[in-house]
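A.B. asks: this is a predicted model, with the sequence first.
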Amino acid sequence: MEINLQNKKLELIQWLVTLEDSSIIQKILELRKKESKDWWDDLSENEKVSIEKGISDSKEGKLNTNSQAEKIYGKWL
């Protein structure tokens, strides 16, 4: 099965190299984009809010150094 899959991939690569039809290339790119999943979509709302807060805090300079974090959270590390 694995060899057959590899052969199919090679066939597709060879076909793509010779392809001149830009509309087909565009369709393939759209399919690729649609098939590639964004990890952000799998996060819960709480996780998204937490990440956004972290980014906001970072932009505002509200950061702790690694040594400060170790003092605060050391007992859990």
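C.D. replies: Nice, thanks for sending it over.
A.B. asks: only C-alpha atoms from now on, for both contacts and neighbour counts.
C.D. replies: Will do.
A.B. asks: distance of Ala69 from Gln6?
C.D. replies: Counting by Cα to Cα, to the nearest Å, the gap between Ala69 and Gln6 amounts to 48 Å.
A.B. asks: ok, and here's another one to check against it:
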Amino acid sequence: MNVLKNEKDELLKWIENIEDPKILEDIRSVKESQKSIHWDDLPKEVKKGIKEGRKDAKEGRVTAHEEVRKSYEEWL
């Protein structure tokens, strides 16, 4: 656990000395992206889509990631 505390301390010292607004903006963006989304906060339509997707996956109605990437390769 000391390793984690040392890493945090190093990061805090580094952040305290940052003068570049772009870097601070990037750090803030990372922080914001870490906010949890809870199931109860999702709209009904999103919950329905997730449930349908899980059911499709359970019943084998899926397409491999590699196949999907191939069909969209020219845009990726």
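C.D. replies: Everything's here; your move. Computed from a predicted model, the values in this text were never measured in an experiment.
A.B. asks: which stretches of structure 2 form helices?
C.D. replies: When secondary structure is read from DSSP state H, structure 2 shows helices at 2-16, 21-33, 44-58, 65-71.
A.B. asks: how about those helices in a markdown table, adding mean neighbour count?
C.D. replies: As requested, the helices of structure 2 are exported to a markdown table (neighbours: other Cα atoms under 10 Å):
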| stretch | mean neighbour count |
| --- | --- |
| helix 2-16 | 10 |
| helix 21-33 | 11 |
| helix 44-58 | 12 |
| helix 65-71 | 10 |
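A.B. asks: against structure 2, where does the helix or strand hosting Lys71 of structure 1 fall?
C.D. replies: When elements are defined using DSSP states H and E, Lys71 of structure 1 is found to belong to helix 66-73. Here helix 66-73 of structure 1 fails to align to any part of structure 2, judged by TM-score structural alignment.
A.B. asks: for that helix, packing partners?
C.D. replies: Contacts defined by 3 or more Cα pairs under 8 Å, 6 or more residues apart in numbering; DSSP states H and E place helix 66-73 of structure 1 against no helix or strand at all.
A.B. asks: how far off centre is it?
C.D. replies: For helix 66-73 of structure 1, the distance from its own C-alpha centre to the chain's C-alpha centre is 29 Å (Cα atoms, centre = their mean, to the nearest Å).
A.B. asks: and Glu19 of structure 2, how many residues sit next to it?
C.D. replies: Each residue near Glu19 of structure 2 was counted by other Cα atoms under 10 Å, and the total is 9.
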